[in-house]
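K.L.:
Okay, structure incoming, though there's no sequence with it:
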């Protein structure tokens, strides 16, 4: 895809945001500190990275997970971009808006997701609520730049997102019932490393 080379993504002067130059017809659908994502078709998007090292890191993480059903499928990799599956689903952040307690069936799916992330070999067993998508009865996770480099066995970002929505308590009570060992590990990590008592 020759026109992908026309897209430029770089950090602004203070390094807190991305400046995007996009002379292509591809719609910008998201951006973070490492890159910007553009929709290229109904089933594909492209992530263009600020630095080639981030592209390499995410490519390696996505390659590790290609045999699972929890990460986007990759179609093409360039020096600073990856064309991957466009996840057509609802983010978990939006999905949970209608709930006042965490849905029990979703707790089972989240535990299965984290277990699959471990099986893939990811070191960071965590994700923002906005990076987990509910699709066809399953879950997919996007943004894997740090999945192989950051060692986090307790899903701190995930739990903080639930805490903000007052759903952490009901979720952890269900985890306690379904997987006590994991619950104990997460509770200890929350207390010792982040000062969060549950």
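P.N.:
It's in. Just so it is clear, the model here is predicted, and its values are computed rather than measured. Numbering: from 1, shown residues only.
K.L.:
from here on, contacts and neighbour counts on C-alpha atoms
P.N.:
Will do.
K.L.:
Now do the helices in this protein.
P.N.:
According to DSSP state H, the chain carries its helices in the segments 52-65, 92-95, 104-120, 156-164, 168-178, 180-194.
K.L.:
want to compare, so here's the second one:
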């Protein structure tokens, strides 16, 4: 009995030390799942709030980096609900260090439509798929080998190929004046979730 009590005290103390020493800009999603998502706030700490184990509330100017260790061939799901403003940008095949100078594929999901760019070069623009305020839409990014695809609900925004290196990161940025909720956040190895053929 005393040993059990000592173990509980030791574990509680260890958890207290760990959480008090964690950097304030770091967070963890899907804590109870086999695969956790590591988050890094790249903007003001108050610009994003973790509202559930797999949900974030984004304020204007939010920039967060999400990653799962060692997974570069990824399937990333986000249920996006735009509350106010223009929209959100998702970036992948990039890294958080010196983000603005890095190579990247960006996907702008806005009330005016969707735009995909590779290093600022336009890949596609789709006016018919757009964010509707207060409506939830499932955004799915599949990234495998040299191929990638982006869908919103059942609508395909793009299927394309790239020479950019795959990375672990998905970086999310809220556009000017945008407030949004991202829920159902899941990032996993594409082979664990889907059997896909991207040409």
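P.N.:
Arrived safely. Worth saying up front: this structure is predicted, and the values here are computed from it rather than measured.
K.L.:
Superpose the two chains and report the TM-score.
P.N.:
After superposition, the two chains reach a TM-score of 0.26 (TM-score structural alignment, normalised by the length of structure 1), with 91 aligned residues with a CA RMSD of 5.6 Å.
K.L.:
Rebuild the helices of structure 1 as JSON lines, extending it with mean neighbour count.
P.N.:
Formatted as JSON lines, the helices of structure 1 follow (neighbours: other CA atoms under 10 Å):
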{"stretch": "helix 52-65", "mean neighbour count": "19"}
{"stretch": "helix 92-95", "mean neighbour count": "16"}
{"stretch": "helix 104-120", "mean neighbour count": "16"}
{"stretch": "helix 156-164", "mean neighbour count": "17"}
{"stretch": "helix 168-178", "mean neighbour count": "17"}
{"stretch": "helix 180-194", "mean neighbour count": "14"}
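K.L.:
Turn the ones you listed into CSV, including distance to residue 140 of structure 1.
P.N.:
Formatted as CSV, those follow (distance: least, CA to CA, whole Å):
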stretch, distance to residue 140 of structure 1
helix 52-65, 11
helix 92-95, 10
helix 104-120, 8
helix 156-164, 14
helix 168-178, 19
helix 180-194, 21
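K.L.:
For residue 132 of structure 1, find the nearest of the ones you listed.
P.N.:
When the helices of structure 1 are compared for distance to residue 132 of structure 1 using CA to CA, the nearest one is helix 92-95, at 5.5 Å.
K.L.:
other SSEs contacting the helix or strand where residue 40 of structure 2 lies?
P.N.:
Per DSSP states H and E: residue 40 of structure 2 is located in strand 37-41. Counting contacts by 3 or more CA pairs under 8 Å, 6 or more residues apart in numbering; DSSP states H and E, strand 37-41 of structure 2 packs against strand 26-29, strand 63-67.
K.L.:
Give me the buried positions along the helix or strand just after it.
P.N.:
For strand 37-41 of structure 2, the following helix or strand on the C-terminal side (DSSP H and E) is strand 48-52. For strand 48-52 of structure 2, burial by neighbour count (16 or more other CA atoms under 10 Å) applies to 48, 50.
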